[in-house]
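Student: Prediction below, plus the sequence it came from.
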Amino acid sequence: MTRAVEVSVVLPAYNEEDTIERTVDITLETLATFLPAGSFEVIVAEDGCDDRTPEIASRMAEADDRVRHVHSDERLGRGGALEYAFHQARGETLVYFDTDLATDMRHLEELVESVRTEGYDVATGSRLLPGEAADRPAKRDIPSKGFNTLVRLFLRSDLQDHQCGFKAFDRDALLSLLDDVEDDHWFWDTEVLVRAQRAGYDVREFPVEWAPKGDSKVDLVRDVFGMGSQIVRTWWQVAVSPRIDRRVSIAAGTLLVFVALLLMTTYLDPGEVWGYMQDADLALVALAAVVYVTSWPLRGLRYRDILSKLGYRSDPAFLTGAIFISQTGNLVFPARLGDAVRAYVVKARRSVPYPSGFASLAIERVFDLLTIAFLAGAVVVGMAITMSPAEIQSAIGGAELAGGQEAAGQTAMLVAAGVGVAAGQTAMLVAAGVGVAAVLATVVIVLSARSERNYVRATVSRLSSDAYADYVAGVIERFTGDVQTVASDRRAFALVGATSLLIWTIDVLTAVVVLAAFGVELTPFLLGVAFFAVSVGNLAKVLPLTPAGLGLYEGAFAIIVVGLTPLGGALAISVAIVDHAVKNLVTLAGGLVSMAWLNVSLTTAVEESRDASEVEAAAGQD
């Protein structure tokens, strides 16, 4: 009768042709000294090797039934290879250690028995506890101690050494943790230990004798910085994210706006801001609203073209109403909860399935971001190329403001002191740098979307191979994939792209009319600054911190305007407030009319769309 396997030892192997056979032999010999025959197995978790490791592992598995070879065609990463092998292991006690046998094998019995017979859920060797020697060179020791200090500080771990490759787990405990473990490389050990402690499992750490063997596969620049980002990611997931719900989001967003307003009063006179707003030309403010209204039918036409590419047809008037309703939701609810309302509306009224509704929303958002970034970058780069430093400074110092003599006088004093020109040049250089980056990022994303080659994954993998980098690559790939849905059809791409440019140009022109309402002279340079300021303000609204981006848009807009023009802070804030208010009032009015016309309850739509979003997200992970 064959004895049931109690202990499974996994050896993660990547290009170990010189050592793997000796490591397996020593492991089998050591296990046989304290475990009954037939009660253990050794699994070589071969991780997409490009040397002779797979051949050697297969030969050993054929020659000895205690040895198994788990092969992966592609590189899974150290943590990924371990998880893949653990899921296929037969033992109730799961063990792994590094194949270089840096940890003295005399500790293997203590490691295994800590879980197998002593009742611990997790056991791990430690090179940092007193009691055993760990001969570590400074280039390894210093980064390791720094890393472990950060883990204890940010992740509230009680352990001293998280990265020692010498660990054992109770099978049920480990498998219950793996669903939440996201890293698949060097941070895997740390994340498992942190989540085990958070889950209340009994973890034992004991000192081991350890000596480095050969060259480490850890890249001290790439992997140390990568694991630093993983500490931040895990901290957010285990310590911050669980505490954030809708109530907390609303409270935090409201607090941010309140704090911003309080801080504003330290360098701006609220009475001066209110005075500027009272003096604004109401006829021009009304004209700004009319200009902004003209962008909404274009939004409906663009959405029609996107849905048409996905195989669904609808009339632009209905789609304009659906967009009005979803944007009204964003005015009322934080974290852009209104975005997904449109998926509910088009499903309820036009039978467009939720997956297609969410995909169309994503495509529209991608084109919005690309267009805004491109507009901002192109305008500033254009100004930097076509205008000399003297012309730029002349433009900055020459704009005439209604009631703005003080600001003009301040600028003249700076110029006289020789500071104004330098400040203008610096501001334009910074803005031009941002503009170049925006244009290049836009071009790269569009070219990547139009190509069948995966430039994103190749580029990111050169910088880092950890799970966080893989996650970032996945986000960018989905981003480019959304563009590719439309970019694959040249006509559809041209239509959606051109309509997007027109929509956001009208958005900028609305702000330009508001500037005129405040008596600001509209020079060509100021028009360029307006394009840049509105674009940056809209990019700031992407952060889902406050409903409708209140405070974010105004702050970003004012910073750009004050930095590149002689307009004072009070005037810039006043323009931003009125500009944003005009756009929000038009949106709200259109949303109310559309809800009445389409008989849609905003509260019901938000709840239904949120539930659908959760289902869609879960389906996407399967």
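Tutor: Sure thing, it's come through. Source: prediction; values computed, not measured.
Student: C-alpha from now on. contacts and neighbour counts both.
Tutor: Fine.
Student: Buried residues in stretch 57-76, which are they?
Tutor: 57-58, 60-61, 66-72, 76 (16 or more other C-alpha atoms under 10 Å).
Student: And the furthest pair within the residues you listed?
Tutor: By the measure C-alpha to C-alpha, R66 and L76 form the most distant pair in the buried residues of stretch 57-76, at 24.2 Å.
Student: Okay, and which of the buried residues of stretch 57-76 map to helices?
Tutor: Here DSSP state H is the test, and those give 57-58, 60-61 as lying in helices.
Student: out of those, which one sits closest to S144?
Tutor: Of those, the one sitting nearest to S144 (C-alpha to C-alpha) turns out to be A57, at 31.4 Å.
Student: so how far is R78 from the closest one?
Tutor: Distance of A57 to R78, given as C-alpha to C-alpha, to the nearest Å: 17 Å.
Student: then this one, side by side with the first:
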Amino acid sequence: MSRAVEVSVVLPAYNEANTLADTVVTTLSTLESFLPAGAFEILVAEDGCEDRTPEIATELAAEHDAVRHVHSDERLGRGGALEYAFEQSNGETLVYFDTDLATDIGHLEELVECVRSGEYDVATGSRWLPDSEADRPAKRGVPSLGYNSLVRLFLRSDLQDHQCGFKAFDRDVLFALLDDVEDEHWFWDTEVLVRAQRSGYRVNEFPVRWTPKGDSKVDIVRDVLGMGSQILRTWWQLSISPRITRTVTLTAGSLLVFVSLALMTLYLDPSEVLDSMAEADRLYILLAAVVYLLSWPLRGLRYRDILDSIGYHERWEFLTGAIFISQTGNLVFPARAGDAVRAYIVKARRDIPYPSGFASLAVERVYDLLTITFMAGVVLLWLALTGSLGELEAALSGDPVQGSERESGQTALVVAAGVGLAAVCAVFFIVYTARRDRNYVRPAVRRLSSDSYAEYVAGVIEQFVGDIQTVAQDRASFVRVGVSSLVIWVLDVVVGIVVLLAFAVDVAPALLVGAGFFAVSVGNLAKVLPLSPGGIGLYEGAFTLLIVTLTPIGGVVALSAAIVDHAVKNVVTILGGFLSMGLLNVSLTTAVEESPEADVVQND
């Protein structure tokens, strides 16, 4: 070439055998009309195609000096393919547009010169500006309008059209932005534009003539799961996460706990509850804390067995600390954000991939739910044999407990029943599929979507489910984890019974044990859903209702015991969490910010 390349044009190509040759020829002639010879190059970013696109791209590269073929053996996704090609480009002005030429190629000079002249850092065509000429049928226009409105609302973008495949960038600016861009699929365009605006770069949006090419349809996985979750992820990273400091999170968490406990005492005289709690035997409460503390090494050993089953061998001491920290996160942050903290810790400290971290946690949760459900079921059978079911039914439909206490207990029991049923169904499905070679995940996802993003999602889900099935296939591990789960939750129930004894309740031992097992089991089932931080409120409601219904213990003492029982467990958890943070050098706030929270489909 006679001079250095100034402009690099990338054509993302996936199964474009019918249009690629014409698009390349048209692009060459258009570039030649306003750029000197040798000042530009065209890169065909061929992304794991299944048709003749690779052969055609190779032929075009051999025929034209300005054309290069950038091949990928496997699907990288739209954003991934663009990044891969841009990394191999030479130009200072980087351009891409869709190979179907839906955007009038006559706008190419305006697009290139916006950035090449130095006037703007980023330029993008728009189909939604007043002067744009876009023939948009409703099936394309309505979803596009809704999507762009959500981006402007949540991500505070000033642009009207984020997904028009007609963009140009200054090379240095683009690669500075790509350090923070996470999406590798269809949201890539939007994330680059939003981050460019947030970083203060000059972005020019100009009207274009646009004609739809081919058919289009709403893709459930790509458009709803993919794009929707990415909008929320970017909103969290740009607008929420920077404001979450250690002081803010601890203050907010403490305030929520205080408000929740205050609401629990509205329907009982708070002074009576406080007096009752003050009269509790402190030695019994200390004993309850010791019993609960004994369950934590068992949690670390159980988690070690689960990870062993999927191929990761770690020390139980480290894993106990990770569980302490994650459970502390669940008490401080809403929506069980602590679960993602544990996945972050084992990834950051032991390089266990996020899908495996979440899968191991899911296995643990399944065992927890099954064990609690089993214990509640055994006691329910015991109640039936002793003729106490009538009292329980009266509690749910009658008025043995007044006002909010009964309503809270009823809500808790409904939640507990739903969670227990879901847990049983999930385990039956996992065990059933673990004994068969058939792949259930990918066909199910393909029914929802034919997009490349769906293949990516299916792969992550398969790894996730596969790890769970591995544990189910290992009979020795299955039994070992099951036994340890039973011991852990029996100790949890013992804590509740010891706390009841601290209030000097006069109840027959058999009745106290049975009611305690049922109250603690149902209370734990009720707080599985993240309806309040640490399940505060639902747990106390279920515990109080069942103790009052099944025993002669009054509402004040039952609520006092429920609060103390939950408080003992939470205090032990928080103290262990902060000690573990110091020993493992983990910041809870940093872990929450950097963990993929439930963004389980993030590329590891």
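Tutor: That came through, no problem. If you're wondering where the values come from, they're calculated on a predicted model, not measured in any experiment.
Student: And the TM-score between these chains?
Tutor: Here the superposed chains carry a TM-score of 0.77, computed using TM-score structural alignment, normalised by the length of the second structure; 572 aligned residues with a C-alpha RMSD of 5.0 Å.
Student: picking up where we left off before, take the buried residues of stretch 57-76 of the first structure and write them to TSV, including distance to T27 of the first structure.
Tutor: Formatted as TSV, these follow (distance: C-alpha to C-alpha, whole Å):
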residue	distance to T27 of the first structure
A57	14
S58	17
M60	13
A61	14
R66	11
V67	10
R68	13
H69	15
V70	17
H71	19
S72	22
L76	24
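Student: Looking at those, spot the one nearest L129 of the first structure.
Tutor: L76 (31.2 Å).
Student: and the residue lying closest to A17 of the second structure once chain neighbours are set aside, what does it touch?
Tutor: Closest residue to A17 of the second structure apart from its sequence neighbours, by C-alpha to C-alpha, 6 or more residues apart in numbering: T53 at 4.6 Å. Counting by C-alpha atoms under 8 Å, 6 or more residues apart in numbering, T53 of the second structure touches 13-17, 20, 46.
Student: what does T53 of the second structure align to in the first structure?
Tutor: In the first structure, T53 of the second structure lines up with T53, judged by TM-score structural alignment.
Student: which outside residues touch stretch 364-373 of the second structure?
Tutor: Residues from elsewhere that reach stretch 364-373 of the second structure (C-alpha under 8 Å, 6+ apart): 303, 306, 419-420, 423-424, 426-427, 481-482, 485-486, 489, 521-522, 524-525.
Student: Got a quick PyMOL command for the buried subset of those?
Tutor: The following PyMOL line selects those of these that are buried, judged by 16+ other C-alpha under 10 Å:
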select buried, resi 303+306+419+420+423+424+427+481+482+485+486+489+521+522+524+525
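Student: now the helix or strand harbouring I560 of the first structure, how far from the centre of its chain.
Tutor: Using DSSP states H and E, I560 of the first structure falls within helix 552-564. Remark: helix 552-564 of the first structure is offset 24 Å from the chain centroid, using C-alpha atoms, centre = their mean, to the nearest Å.
Student: by contact count, what packs against that helix?
Tutor: helix 420-450, helix 524-540, helix 569-598 (3 or more C-alpha pairs under 8 Å, 6 or more residues apart in numbering; DSSP states H and E).
Student: center of the first structure, which residue is that?
Tutor: By C-alpha atoms, centre = their mean, the first structure has its centre lying nearest to V472, at 6.5 Å.
Student: Give me the buried positions along the helix or strand hosting that one.
Tutor: Assigned by DSSP H and E, V472 of the first structure falls within helix 467-487. Residues of helix 467-487 of the first structure classed as buried: 467-470, 473, 476-477, 479-487 (neighbour count, 16+ other C-alpha under 10 Å).
Student: Map H71 of the first structure across to the second structure for me.
Tutor: H71 of the first structure maps onto H71 in the second structure, by TM-score structural alignment.
Student: Its match - nearest residue in space that isn't next to it in sequence?
Tutor: Using C-alpha to C-alpha, 6+ apart, the closest residue to H71 of the second structure is E46 (5.1 Å).
Student: Equivalent analysis for A13 of the second structure, please.
Tutor: E46 (4.8 Å).
Student: To which residue of the first structure is R365 of the second structure aligned?
Tutor: Superposed on the first structure with TM-score structural alignment, R365 of the second structure falls opposite L369.
Student: can you check R233 of the second structure too?
Tutor: Using TM-score structural alignment as the criterion, R233 of the second structure maps onto R233 of the first structure.
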